[in-house]
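J.: Make a model of this:
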Amino acid sequence: MINPWKTYDGPEKEIHSVSTYCLAFKKGTWIGGEAYLKKIEENKKPLDQRIGRYFDRAITLLEPDEERERQVALQFKHFCQNGLGELLASLPEYEKLKETDYICLYLGEPQVSLPDYEQVNNRYLRDKLFNTEQENTTPDAEDRVYGTSNFFNGYGDKKPFLLHQTAPFGTNAARNPAASGISSRISDADARWLNDFRLLADRNQRILPNPLPVFVDADELNREVVAIFNEDPALLPGYREIMERLVSGGHDLNNYYLLFYQQREVKDFDYVSRFDIRLRDEQQDTNSWRVQDLFGINQTLKCETVFDLQTQVLKVVFSNALVQEQKSGAWAYKYFDDIDPKYCSATTFRLVMQYRKAWYDFVYKSRRQAITPAAWRDILLSGLRDDVAATDKYAGYRAKQKLNIYLSLNHLFDSNNVNFTGHFMPTYLPELRDSLGRLLADDAADQHLATDEDYAFAAGQLIYYLLYQSKTEDKTNELLEPFLQKTNDALFKDALAQTIRRYKHAISFGNRRFRKLAEEVLGYEARKTPKELLAFILCGYFSPSGLFAKKTEKPEDAAAESQASETNETEA
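T.: The predicted structure is shown next:
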């Protein structure tokens, strides 16, 4: 059957075959089964009493002159009505079946042959492959029938609010005036192709690459896609391998449809005018996107293609929830899969669900505009705050990974660097560090914070130094989170002042650098809010601390701070 609404056993829908030569049903609907007994309790006809009605409807598929076939079908009907129960009871294998297992009976040779089955099935499909027979056109000169598509489409004839009330549809109104309210139809041949595709794809989830490029007016390219996919049945290359092979073969990848079919659903079917596999950084004049190591984690990334970006960057950005490297070495991409929120944080789950379609379009359809500056900021800053709030020992490393990515690639999504108040961070971050160094130098009496960015960076440094004074054995960055929640500068400074009072006993009275930094930060009047300066606060917090640098104050303080510096470097 095509679906339960197109059987010959309506309204019960328990016989799922649709042929004069076949009978198929689940064990639970047969004599003694749970569904069978329920029918008896409800005073309804059980399946064995409806077999005659089923065959009477199926026999209508035969033509009037096919008398031999009709007699064969009647004999099969008689056997199923009178001898099937005894046959099943005699089979030891029958008792081993579960209630949901199918029992399928086929009438074999010499009574009928495979062409007989095909002929009957073709007649069933010609009528039933459309949504409804009521809107079918009469056969044209080529014996083609046109109707409403049943491929992932419904028909709302029983729901007036789904119908067009005023649209002038109906190109076939002259041939079928009753069908003039239909906007479009497909041929019975196309309906058959769609049904064959559905049956094929549903048998094996890996029978097609996901997604699958279908090139328009390019049979040679389509044949090459099939050849690449079938080269090694054990590997079954995916979209990445196919497109990389086509690019290496000198093909321009444009003008194709992209199909993503998964779990009996068309997840995506869209036109791609041009696919650009390469990543070029025009501002840096490089043929790759590069993530610099700005926070001392000994990791740099180089992405030459969108697929490198997917496995190297998106894996980190979404904390392994969207792109996963499995133990086998294979990659799993969760663009359309169900994601269990218990295996990731609430923030990560929200980011994946909100932005994964945009990233899918970015990677697979070259829609670079899909990721806006605001989206890029939300993804990275939300992920950073999530790592800051985490308590595991790797949270700080993950935060620095995301900061490296955020600062290094921002200009590629945000051409004017609006997210960083117009600054190109790979070069501006060293300037912030140098500026802080000059501020804390021994001869820096006349040096002061000059910009909001300097202030936010210095505040991040001060926060780290204060929280470092905590006597907690297992220090985490979780203590930073309350500062990041402040909505205005006054509340932010109040939190700083309270933290200074909390840890003042642990800070040397002769620590000139600390006094200088605290005075400058608490005395600066920022024009921007802490939220607008959040990225700079984080940069200051995760940068090497200028307060642990070598200094010329009291010898006893120098020894203590030298030890603290070594600890800080180890943590970094």
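
J.: CA only for contacts and neighbour counts going forward, please
T.: Will do.

J.: Next SSE downstream of the helix or strand encompassing Arg240?
T.: Using DSSP states H and E, Arg240 maps to helix 239-248. Tracing the chain C-terminally past helix 239-248 and defining elements by DSSP H and E, one meets strand 254-262 next.

J.: all strands of the chain, in order?
T.: Along the chain, counting by DSSP state E, strands occupy 22-26, 102-106, 146-147, 186-187, 212-215, 254-262, 265-274, 289-291, 301-303, 323-325, 331-333.

J.: Burial-wise, tell me which of those strands comes out on top.
T.: When the strands of the chain are scored by mean count of other C-alpha atoms under 10 Å, the highest mean neighbour count falls to strand 146-147 (a mean of 24).

J.: Which neighbouring elements make contact with it?
T.: When contacts are defined as 3 or more C-alpha pairs under 8 Å, 6 or more residues apart in numbering; DSSP states H and E, strand 146-147 sits against strand 186-187.

J.: Sequence B follows; please return its structure for comparison with A:
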Amino acid sequence: MLKDCLEVFKTLLDMNGDEFIMDSYIPADGTYVLVEPKNDSFEIRETIDIRLDKKTKEISGKSNSNFKKICNYDYNSTLDIQKALDRKKVIHSNNYLSFFIKKESLTNGKLTDEIIDNYYEVLSNPLMKYSKSNDLKSKNATRIYRTVEEELGEVDIDTLESLRNWIKENIFNLNIDITGKDYLKIFFEYPIKDYEREGKRFLIPNIYNSNEFNITIKEDIYGLPNDNMGLNSKKPYLENKTRKVTVPYLVNNSDILLQKKFFDYLMNYAALGRVNVYINSVNNEINAYENGELPDKNFNGIFLRLKKGKEVEIHDYDIITGYKPSLTKKLEFKNILKIDQSSKSISIQKYGNWGKVRDIQDRINEVFFSKFLTGNYFTEPGDLSINDGALKSNLLLSRETLFNWIYKGIDNGVFPVLNKVSLSLIKGSIENGYIPKASHQFNLRWSLINYFKGGKDMADIIHDIKDTLRVKINSKITDKLDNDDEYYFAVGQLVNYLLSKSKGKNKPHSLANPFINGKNNNEIKEKLRKLYAKYSYDLDMNGKRFNNLYAMIIGYLPEDKVNQDLIVGGYLSNNLIYESNKEERVNG
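T.: Coordinates of the predicted model:
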């Protein structure tokens, strides 16, 4: 998997150099200080605050003319904090041309002259870091560093000492705001090639997960990468016990640097929230999108799902064949229940004909999941800030299938999942008293059923039933129901009418649960009788419409299994018993 990604990345890197990474690089939040060498002294030339707005993804400080320079300096001065040169991990940089600390270290006593001196001692004599013991790990690290030093030359001790002295004399009295827990990063303005050289001096010996696992084959060093990988004495289960070399994954010293740069590149995307990455190996393209965004052209290639943690993590990987941004046919989102167009529970613009995958995601996200879907495809269940139990459980049940359909074009199993969760969500909305919301959900459910399965349109079914029932409940002589569809729709209408007689401030829609969840007709009729008895004190016992409807329901014996959809449809539809004579004449 990773090899295929790296081939595309290497092509782009060869074409553009490290600028390919720098173009999207995001420094950590903090205050950045540029110090300019002047003859035998130094002078602060500029102080820049850099912040990433997590909501808008805008970077304050990016418009500064020195922003690109800072990105390059920063990139070549950063090392995994677990491998920091300062054993106390107070100083976070790995390059004597820079100096990184958390601002709070200046006020909480963590940064001392001793820590500064120890830091520069390691920088002046790197072998101190690697030759502190005689174990295999230290021996391998020493061997790697000696190879690096042969290529780069020895450290410029004179420059290092002058920078150490400036830091010790000035770090505690810089006359800048040091409040907050973000970074203070100081860069001495030397040529970028110097930064690259000194960054490489400490990057290469520390680039592997642990030098303990390194092996040498024909003068090439092979080791375990540090990206999305961990292996130590506490994780023996990660070893491949069936091989002579138990380390699960080994790469040589040239590929390891390429892989490191690739993960640096991915981290840039993850920091911006662009966590869905599409890698096209034919056209050598890499595109990344935020949650809710989708490719706008056909795609075949590799898909990666990222998460930003202490490092960038790959949480999902797949090979995509035949992804298309357009639906195979348009989704007609119909207002089946004829909801009042002035309803503000959903944007009316959501109804209509839609032809893009992103359109169907938008409607499912808002109507079914109250906008909780697109940002929570991969959220840990315990971290979901959803109080509605039905919404949360159905999100967890369906999100993987929906993600694979919407983002990868894999439609296996999507209709059974949507069919199940949509009805469950409607029932949950009714139980909570969210009737307008449940009505929109019913409309989308049956629009999707028609999209996937075709058949007779539910809008036509309900329209025909209402026309027929309207005549029957207004008849002077009690009529009879002709089929199961009429019967179950009528049950929903009657339950809605009975519950509307409640004297409570809030209508008890949860009492509809036994009916919309009913699976046995005899039980449904028995519960209807009890509900009738409960509210009979307030009924107009001589009401023609109610009496006709109730009598027809009690007298009908259904032939097929309970149709919960039509009970729900009857419950959510405008009630025919309350219909005015004017409406009756118009609709009739």
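
J.: tm score of chain vs chain?
T.: TM-score of the superposed chains, computed with TM-score structural alignment, normalised by the length of structure 1, equals 0.70; 480 aligned residues with a C-alpha RMSD of 4.2 Å.

J.: need the strands of structure 1 in CSV with distance to Gly85 of structure 1, can you?
T.: Output for these, formatted as CSV (distance: least, C-alpha to C-alpha, whole Å):
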stretch, distance to Gly85 of structure 1
strand 22-26, 13
strand 102-106, 12
strand 146-147, 41
strand 186-187, 42
strand 212-215, 47
strand 254-262, 39
strand 265-274, 38
strand 289-291, 70
strand 301-303, 66
strand 323-325, 52
strand 331-333, 48
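
J.: Off-centre distance for the helix holding Arg240 of structure 1?
T.: Relative to the centre of its chain, helix 239-248 of structure 1 is centred 21 Å away, using C-alpha atoms, centre = their mean, to the nearest Å.

J.: before we move on, what about stretch 4-11 of structure 2?
T.: Its chain's C-alpha centre and that of stretch 4-11 of structure 2 lie 25 Å apart, by C-alpha atoms, centre = their mean.

J.: For that stretch, grab the matching residue range in structure 1.
T.: Stretch 4-11 of structure 2 corresponds to no residues in structure 1, going by TM-score structural alignment.

J.: sorry, back to before: what helices or strands is the helix holding Arg240 of structure 1 leaning on?
T.: helix 219-230.

J.: got the contact list for the helix it packs on?
T.: Identification of contacts with helix 219-230 of structure 1 by C-alpha atoms under 8 Å, 6 or more residues apart in numbering yields 209, 214-215, 236-238, 242.

J.: picking that back up, relative to Tyr455 of structure 1, which of the strands of structure 1 is closest?
T.: Comparing the strands of structure 1 by their distance to Tyr455 of structure 1 (C-alpha to C-alpha), the top pick is strand 289-291, with 25.7 Å.

J.: The closest one aligns to what range in structure 2?
T.: Per TM-score structural alignment, the counterpart of strand 289-291 of structure 1 in structure 2 is residues 331-333.

J.: The matching stretch vs structure 1, average offset?
T.: Compared with structure 1 after fitting, stretch 331-333 of structure 2 has a mean deviation of 1.5 Å; criterion: mean C-alpha distance after the TM-score superposition for structure 1.

J.: can you list contacts of that stretch?
T.: Contacts with stretch 331-333 of structure 2, where a contact means C-alpha under 8 Å, 6+ apart, come from 350-355, 360, 443-444, 447-448, 451.

J.: How about the contacts made by the residue nearest the centre of structure 1?
T.: Centroid check for structure 1 by C-alpha atoms, centre = their mean gives Tyr335 as the closest residue, at 1.4 Å. Contacts for Tyr335 of structure 1 were tallied using C-alpha under 8 Å, 6+ apart; they are 322, 356-357, 360.
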